[in-house]
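Enquirer: A predicted structure for the sequence below; I have some questions about it.
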Amino acid sequence: MKKNLKSKWLLLLPLAMGAFGVTACSDDYDPWELLETEVTSTIPQNNLEKVAWNGGTFTINVKTNGSWSIEVPAWLSVDKSEGNGDATIEANIARTSVAGERTGELILKTTGSESSNVAGRNEEKIEFKQEGLENAIKITDCTATFTKQLTDDYEYYQYGYKIKYTINNELTDEELNDMVNEVYLYTYINTSFYCEISGGEYKYNLNKTDLTKGTHVLENNECWSIRNKNGAYLNLRQIGIAIKTKNGIKVIYSTTDIEK
């Protein structure tokens, strides 16, 4: 009986010593953490807001317990591309040189490390859009007048318009000529059943000089001719100014506020 008890004790002794050894050594190691990453930015990141055509400076805020690196498009620069722990990154988006919006993507990668007892990997993306160069042309003020005059023989009414506008154009002459293929004036009219012409959209060619910075006047008093008879009338209800680039036609100004 005593022999059996002794044998069982010898079998259990190494297990007890092993357990004691693990407990004694556990104080020599720090506990491991899981990688945590949070990225925020002042760069617009929705379909309603875009980075302006002339770029700008933005910040990217990184909160992490690991190390990080960032990848950016060629037309965006950052003041630091890698680091460890929390950081504020300054990002500069360059002025665009082409018509049509462009899409950019930032990729921030974070990793843990054995030396800091942090485990894990993470990747965060920031996607954004920048306006095209055509947005450098802006009409800031416009007055439109609808004109009407009777001919000397009283047989026709001559209808037309006078449009005065101020334009802000920050393009060089070379950029303007390279980007803009055509310039248009659109007019939208209503007519009665008794008119010889129908209502709808009418397009007229303008010159690139009509896009130069400053104040311009577009005037045509004999745009439409309507016979002078009962029930005949014509109304100018909307005007628009547009440019044509390789990406299509873009209306840079439109108004229904027309003086009669």
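Expert: Arrived safely, thanks for sending.
Enquirer: only C-alpha atoms for contact and neighbour calcs from this point on.
Expert: Will do.
Enquirer: at which residues are the strands of the stretch 1-150 of the chain located?
Expert: For the stretch 1-150 of the chain, the strands defined by DSSP state E, counting those that start in this stretch cover 33-34, 37-41, 56-64, 67-71, 76-78, 82-84, 87-93, 102-113, 118-130, 137-150.
Enquirer: which among these is found nearest to Leu234?
Expert: Nearest to Leu234 among those is strand 137-150 (9.4 Å), distances taken as Cα to Cα.
Enquirer: how much does the next helix or strand after the closest one deviate in direction from strand 137-150?
Expert: Next in sequence after strand 137-150, counting helices and strands by DSSP states H and E, comes strand 156-169. Here the directions of strand 156-169 and strand 137-150 differ by 170 degrees (axes from the mean of the first three to the mean of the last three Cα atoms, to 10 degrees).
Enquirer: check it against this one:
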Amino acid sequence: MRSFPLALNTLREAIRDKILYVILLFSFILISSGILLKSLSLNQENKIVLDLGLSSISIFGLIITIFVGTNLLNKEIDKKTIYLLLSKPLNRSDFILGKFMGLSIMLLMIVASMGMAFYLVLWYTSGGLSGILPIFESSAQAILLIYIEMVLLTALAIFFSTFATPVMSAIFTLAAYTIGHMSNDIVSFGKLSQSPLVVQLTQFIFYLLPDLERLNLKNHLMSHAVSAEIFGGSIAYGLMYTLGLLLLSMVIFDFKEF
């Protein structure tokens, strides 16, 4: 695969970025603060650690995705290295795919690191392995879907960066993230407005932007893991949307002039 060497190079560049380590450090601190909050809770230790830990993974993952994803293409253009890369036996679609793969691998490493920190804190606050086992499957499902969400947002950030500046790409990605977690509320608002135009507009937004609530399992954590059908459907939805964004990015980037 011609894009694989570029993916490895993208991964190496991302790992050398010191700002990522600062963000990762803050995420570890916030996840670990669940230990301090244990003494303030009333028989809700696991719930607090779960909510705080998974929210930390999601928020800091979003920050990293926006910070790195929106600068992937423009960094190569500004440094003029894109001309060297595209002069090799590497077409523009391979370039997009390689950049995406490199960042996705980096995000997998980051999510795995934060997930390990999360389970260490949970192990400490719940009194050992016996306290983790009842919620391990549901929490593991939630972490995996957080990663799928990051991958989708990476594809979205790359898509925006094919035609917008890094700042505007970051704003668009953050807006899509916010609306994606409020899509059902937006549709409900449209129905309450009793205006056909508003209803159609909210329906258009709902189907155009990703429904990120399909990748959010926080409400199921203290009860049980979701069924394989729902879990698999959520993964398939995230991956199909990601694939569509990558294809659009390749088409736009193929016509882009430098």
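Expert: Nice, I can see it. Not measured: the values here are computed from a predicted model.
Enquirer: report the TM-score for the pair.
Expert: Both chains were compared after superposition, and using TM-score structural alignment, normalised by the length of the second structure their TM-score is 0.25; 100 aligned residues with a Cα RMSD of 5.4 Å.
Enquirer: okay if I get the strands of the stretch 1-150 of the first structure as JSON lines plus distance to Gly18 of the first structure and mean neighbour count?
Expert: Below are the strands of the stretch 1-150 of the first structure laid out as JSON lines (distance: least, Cα to Cα, whole Å; neighbours: other Cα atoms under 10 Å):
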{"stretch": "strand 33-34", "distance to Gly18 of the first structure": "26", "mean neighbour count": "14"}
{"stretch": "strand 37-41", "distance to Gly18 of the first structure": "38", "mean neighbour count": "16"}
{"stretch": "strand 56-64", "distance to Gly18 of the first structure": "38", "mean neighbour count": "16"}
{"stretch": "strand 67-71", "distance to Gly18 of the first structure": "37", "mean neighbour count": "19"}
{"stretch": "strand 76-78", "distance to Gly18 of the first structure": "53", "mean neighbour count": "17"}
{"stretch": "strand 82-84", "distance to Gly18 of the first structure": "38", "mean neighbour count": "15"}
{"stretch": "strand 87-93", "distance to Gly18 of the first structure": "45", "mean neighbour count": "17"}
{"stretch": "strand 102-113", "distance to Gly18 of the first structure": "29", "mean neighbour count": "17"}
{"stretch": "strand 118-130", "distance to Gly18 of the first structure": "28", "mean neighbour count": "16"}
{"stretch": "strand 137-150", "distance to Gly18 of the first structure": "79", "mean neighbour count": "16"}
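Enquirer: as TSV, the ones you listed with distance to Tyr204 of the first structure would be great.
Expert: Formatted as TSV, those follow (distance: least, Cα to Cα, whole Å):
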stretch	distance to Tyr204 of the first structure
strand 33-34	65
strand 37-41	45
strand 56-64	36
strand 67-71	47
strand 76-78	40
strand 82-84	55
strand 87-93	37
strand 102-113	30
strand 118-130	30
strand 137-150	16
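Enquirer: which parts of the stretch 151-260 of the first structure are helices?
Expert: 173-179 (DSSP state H, counting those that start in this stretch).
Enquirer: which residues of it fall in strands?
Expert: Applying DSSP E, counting those that start in this stretch to the stretch 151-260 of the first structure gives strands spanning 156-169, 182-191, 200-206, 214-227, 234-245, 248-255, 258-259.
Enquirer: so what touches the last one?
Expert: What that stands for is strand 258-259 of the first structure. Applying Cα atoms under 8 Å, 6 or more residues apart in numbering, the contact partners of strand 258-259 of the first structure are 143-146, 236-238.
Enquirer: thinking again about what came up before, which of the strands of the stretch 151-260 of the first structure sits closest to Glu33 of the first structure?
Expert: Of all those, strand 248-255 sits nearest to Glu33 of the first structure, with 53.5 Å by Cα to Cα.
Enquirer: got the angle between the closest one and strand 137-150?
Expert: With the same axes, to 10 degrees as the basis, strand 248-255 of the first structure and strand 137-150 are set at 60 degrees to each other.
Enquirer: which of the strands of the stretch 151-260 of the first structure sits closest to Ser7 of the first structure?
Expert: strand 248-255 (92.8 Å).
Enquirer: go ahead and confirm Val121 of the second structure touches Leu37.
Expert: No: using Cα atoms under 8 Å, Val121 of the second structure is not in contact with Leu37; the gap is 11.4 Å.
Enquirer: more neighbours, the two?
Expert: Between Val121 of the second structure and Leu37, counting by other Cα atoms under 10 Å, Val121 is the more crowded of the two (22 against 15).
Enquirer: hmm, back to that, got TSV for the strands of the stretch 151-260 of the first structure, with mean neighbour count and distance to Lys8 of the first structure too?
Expert: Shown next, in TSV, are the strands of the stretch 151-260 of the first structure (neighbours: other Cα atoms under 10 Å; distance: least, Cα to Cα, whole Å):
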stretch	mean neighbour count	distance to Lys8 of the first structure
strand 156-169	18	95
strand 182-191	17	99
strand 200-206	12	103
strand 214-227	15	103
strand 234-245	19	92
strand 248-255	15	90
strand 258-259	15	105
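Enquirer: using a markdown table, lay out those strands together with distance to Ile107 of the first structure.
Expert: Listed next are the strands of the stretch 151-260 of the first structure as a markdown table, based on distance: least, Cα to Cα, whole Å:
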| stretch | distance to Ile107 of the first structure |
| --- | --- |
| strand 156-169 | 34 |
| strand 182-191 | 39 |
| strand 200-206 | 45 |
| strand 214-227 | 42 |
| strand 234-245 | 32 |
| strand 248-255 | 32 |
| strand 258-259 | 49 |
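Enquirer: of those strands, which is nearest Thr37 of the first structure?
Expert: It is, among those and with distance given as Cα to Cα, strand 248-255, at 41.3 Å.
Enquirer: who's in contact with that closest one?
Expert: The contact list for strand 248-255 of the first structure (Cα under 8 Å, 6+ apart) reads 135, 137-139, 238-244.
Enquirer: nothing else from me, thank you.
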